[in-house]
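A.B. asks: return atomic coordinates for the entry below.
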Amino acid sequence: MKFIASLLFLLASLLFASATWWLQQPLALKTDTVELTVVPGMSARAVVQSLVQGGVEVDPQLLYWWIRLSGQARQIKAGSYEISRSPTPRTLLAKLVRGEVAQRSVTLVEGLTFTQWRELLGKADRLKSEIKDLSDSAIMEKLGRPGLSPEGRFFPTTYTYAKGSSDLALLRRALLEMDQRLAAAWAERAPDSPLKSPDEALVLASIVEKETGRPTDRAEISGVFNNRLRIGMRLQTDPSVIYGLGPKFDGNLRKRDLLADTPWNTYTRAGLPPTPIAMPGQDALLAAVQPAQTRALYFVSRGDGTSEFSATLEEHNRAVRKYQLGQR
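C.D. replies: Have a look, this model is predicted:
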């Protein structure tokens, strides 16, 4: 009896050692990356079959029983996975249990328009399109903001998403993020701000975003526009005129364009335009509500990305002659 017991113990030890060794051995893959989709309610056996069919070289019975004996068969999470770099049976199961689904990312850049964002989303890797055939207004209706222009309403940053996620879901995240960022910025507005609402702050922030060549100039540029709003002076900002021209703008802003009246022409109309003209980032939001304390009412590009600021029209005209016309 003692001999049989010792033999059984030895066999059990060998089996345990073999199992421990096998769990730590890298599994070969037929391709660099094996893709696996786990649908809700999928059994452990079906998961193993999908892995083998996808290109994981493993004995399916051995892997199945390891998953069963681990006690984690029902903890495998649904989602789209990418398996690479020769996982071991242990790390493979851990990945599925933790729900480490395949991630992609897309950077939605500040200063771009919603039309440009739609193009970026259309090119994003493995992002399912739900907005491709929708109008802008239909998109906003689906996002629960009917009647609201999408321009400026989404926060620009890099968003990660699971493979197979939708562009509409990503836009919903960006919309809520902008809601929070705008509310936080509005709560920190200067006491003497001429802006009457968060929406006005968003519009001004989009103009500041488009007018800024050098980041350190943002607050000063905002100071100019805040000063103009305070005294009822027209903003006369070229980016808003260009936005109003839409597809008709050919890249060259002419005098006739400045005279062509649209709701966004800040040369022909006083106050802020009716909507933002681009997606403003965090720094532009803060600059809009916390402008520099300045007497400047004018600024002109120096041609190197920086701006020259002036308090009087005479000073401004001299700056224009120097930096725009090349006259000394």
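
A.B. asks: from now on I want contacts and neighbour counts done on CA atoms only, so please keep to that.
C.D. replies: Noted.

A.B. asks: check the gap between residue 287 and residue 317 for me.
C.D. replies: From residue 287 across to residue 317, the span is 26 Å (CA to CA, to the nearest Å).

A.B. asks: check the gap between residue 306 and residue 239 for me.
C.D. replies: Separation of residue 306 from residue 239 (CA to CA) stands at 16 Å.

A.B. asks: neighbour-wise, which of those two wins?
C.D. replies: Neighbour count, other CA atoms under 10 Å: between residue 306 and residue 239, residue 239 has more, with 21 against 16.

A.B. asks: the more buried one in helix, strand or coil?
C.D. replies: helix (DSSP: H, G, I helix; E, B strand; the rest coil).

A.B. asks: residues contacting it?
C.D. replies: Residues near residue 239 by CA atoms under 8 Å, 6 or more residues apart in numbering: 207, 210-211, 277.

A.B. asks: mind telling me what element the nearest residue to residue 249 once chain neighbours are set aside is part of?
C.D. replies: Excluding the flanking residues, the one nearest residue 249 by CA to CA, 6 or more residues apart in numbering is residue 242, at 6.4 Å. Using DSSP states H and E, residue 242 maps to helix 238-245.

A.B. asks: cool, residue 9 as well?
C.D. replies: helix 2-23.

A.B. asks: next secondary structure after that helix?
C.D. replies: strand 28-29.

A.B. asks: same for that following strand, what does it pack against?
C.D. replies: Packing contacts for strand 28-29, counted by 3 or more CA pairs under 8 Å, 6 or more residues apart in numbering; DSSP states H and E, involve strand 56-57.

A.B. asks: list the buried ones in the following helix or strand past the strand it packs on?
C.D. replies: Using DSSP H and E, the helix or strand that follows strand 56-57 in sequence is helix 60-70. Neighbour counts over helix 60-70 (16 or more other CA atoms under 10 Å) mark 60, 63-64, 66-67 as buried.

A.B. asks: generate a markdown table for those residues, with distance to residue 176 as supplementary columns.
C.D. replies: Compiled in a markdown table, the buried residues of helix 60-70 are given as follows (distance: CA to CA, whole Å):
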| residue | distance to residue 176 |
| --- | --- |
| 60 | 45 |
| 63 | 43 |
| 64 | 42 |
| 66 | 43 |
| 67 | 40 |
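
A.B. asks: compare with the first, here's sequence two:
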Amino acid sequence: MREIERAGISASKDGFTPQELLIIASLAEAEGGTGDYRKISQVVRNRIAINMPLQFDSTVHYIMESRGSIFLSTKSTLLKSPFNTYQNRGLPPTPINNPGFLAMQAAGNPAPGDWLYFITVAPGDTRFTESFSQFSEWKLIYKKNLREGKFK
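C.D. replies: Next up, the predicted model:
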């Protein structure tokens, strides 16, 4: 509990409980590198604000117990589980990992932005946008890089 308070997430200014902030922190840590935690935390808020499913691959990987995987099949997004953010709106019921201090800080202090989408197109290159068409273009780059073996 001390670590939560030290990270500044014992009380939320925007209506999230400490438990919800821990869940957001776990998602941020599972989805990106430390430099992206604050942006990912904002994407979570932006999607929840418009009742948009989070659609985070990391939650499906959690269900499948395949952490660290980057590939996600369409079939796996159909798995029945309260943790499946493709099938359920809002946050999963609990954290999907034990988030570190930086992720907890980011959950309580997200970066300002209108982003709804993000994708890692290559190792170390995660891009954020509010545009689905831009996201779709970047997804093609990701698929090309995946085919070329750039994700090792």
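
A.B. asks: now do the helix holding residue 9 of structure 1 against helix 60-70, angle only.
C.D. replies: 100 degrees (axes from the mean of the first three to the mean of the last three CA atoms, to 10 degrees).

A.B. asks: show me which positions of helix 2-23 of structure 1 end up buried.
C.D. replies: Of the residues in helix 2-23 of structure 1, residue 23 count as buried by neighbour count, 16+ other CA under 10 Å.

A.B. asks: so residue 287 and residue 317 of structure 1 - more neighbours on which side?
C.D. replies: Neighbour totals were compared for residue 287 of structure 1 and residue 317, and residue 287 leads with 24 against 16 (other CA under 10 Å).

A.B. asks: which strand or helix spans that one?
C.D. replies: Using DSSP H and E, the element containing residue 287 of structure 1 is helix 282-289.

A.B. asks: once aligned to structure 2, how far is that helix on average?
C.D. replies: Taken over the aligned residues, the distance from helix 282-289 of structure 1 to structure 2 averages 0.6 Å (mean CA distance after the TM-score superposition for structure 1).

A.B. asks: make sure residue 39 of structure 2 is actually in contact with residue 109.
C.D. replies: No. The criterion here is CA atoms under 8 Å, and residue 39 of structure 2 misses it with residue 109 at 9.7 Å.

A.B. asks: what about the two, which has more around it?
C.D. replies: Legend: neighbour count by other CA under 10 Å for residue 39 of structure 2 and residue 109, higher for residue 39 (25 against 20).

A.B. asks: which one in structure 1 is aligned with that one?
C.D. replies: In structure 1, the residue paired with residue 39 of structure 2 is residue 220, using TM-score structural alignment.

A.B. asks: then residue 126 of structure 2?
C.D. replies: In structure 1, residue 126 of structure 2 lands on residue 307 (TM-score structural alignment).

A.B. asks: kindly report the same for residue 65 of structure 2.
C.D. replies: With TM-score structural alignment as the criterion, residue 65 of structure 2 matches residue 246.

A.B. asks: ok, how many other residues are close to its match?
C.D. replies: Residue 246 of structure 1, neighbours per other CA under 10 Å, totals 9.

A.B. asks: now the one 3 residues further on
C.D. replies: One way to gauge burial is a neighbour count; for residue 249 of structure 1, by other CA under 10 Å, it gives 14.

A.B. asks: same deal with residue 228 of structure 1?
C.D. replies: Per other CA under 10 Å, the neighbour tally for residue 228 of structure 1 reads 20.

A.B. asks: ok, now the one 5 residues further on?
C.D. replies: Neighbourhood size, residue 233 of structure 1 [other CA under 10 Å]: 17.

A.B. asks: can you check the one 4 residues further on too?
C.D. replies: Burial of residue 237 of structure 1, expressed as a neighbour count using other CA under 10 Å, amounts to 18.

A.B. asks: what do we get in structure 2 for it?
C.D. replies: In structure 2, residue 237 of structure 1 lands on residue 56 (TM-score structural alignment).

A.B. asks: my guess is its match contacts residue 86, does it?
C.D. replies: Yes. Using CA under 8 Å, residue 56 of structure 2 makes contact with residue 86 at a distance of 7.1 Å.

A.B. asks: next, the buried residues of stretch 58-66 of structure 2.
C.D. replies: For stretch 58-66 of structure 2, the buried set under the neighbour-count rule, 16+ other CA under 10 Å, comprises 58-63.

A.B. asks: out of the contacts of residue 239 of structure 1, which one sits closest to residue 229 of structure 1?
C.D. replies: residue 207 (13.2 Å; CA to CA).

A.B. asks: find the nearest non-adjacent residue to the closest one, please.
C.D. replies: Nearest residue to residue 207 of structure 1 in three dimensions, chain neighbours excluded: residue 277, at 6.7 Å (CA to CA, 6+ apart).

A.B. asks: report how many residues lie close to the counterpart of that neighbour in structure 2.
C.D. replies: The alignment partner of residue 277 of structure 1 in structure 2, by TM-score structural alignment, is residue 96. Neighbour count for residue 96 of structure 2, taken as other CA under 10 Å: 22.

A.B. asks: which parts of the lengthiest helix in structure 2 are buried?
C.D. replies: If you go by DSSP state H, structure 2 has its longest helix at helix 132-147. Of the residues in helix 132-147 of structure 2, 135, 138-139, 141-142, 146 count as buried by neighbour count, 16+ other CA under 10 Å.

A.B. asks: centre of the chain to it, how far?
C.D. replies: Here helix 132-147 of structure 2 is found 18 Å from its chain centre; the criterion is CA atoms, centre = their mean, to the nearest Å.

A.B. asks: could you do stretch 113-123 of structure 2 as well?
C.D. replies: 10 Å.

A.B. asks: same check on stretch 263-283 of structure 1?
C.D. replies: Using CA atoms, centre = their mean, the offset of stretch 263-283 of structure 1 from its chain centre is 22 Å.

A.B. asks: do the same with stretch 34-47 of structure 2
C.D. replies: For stretch 34-47 of structure 2, the separation from the chain centroid amounts to 7 Å (computed by CA atoms, centre = their mean).

A.B. asks: thanks again, I'm all set now.
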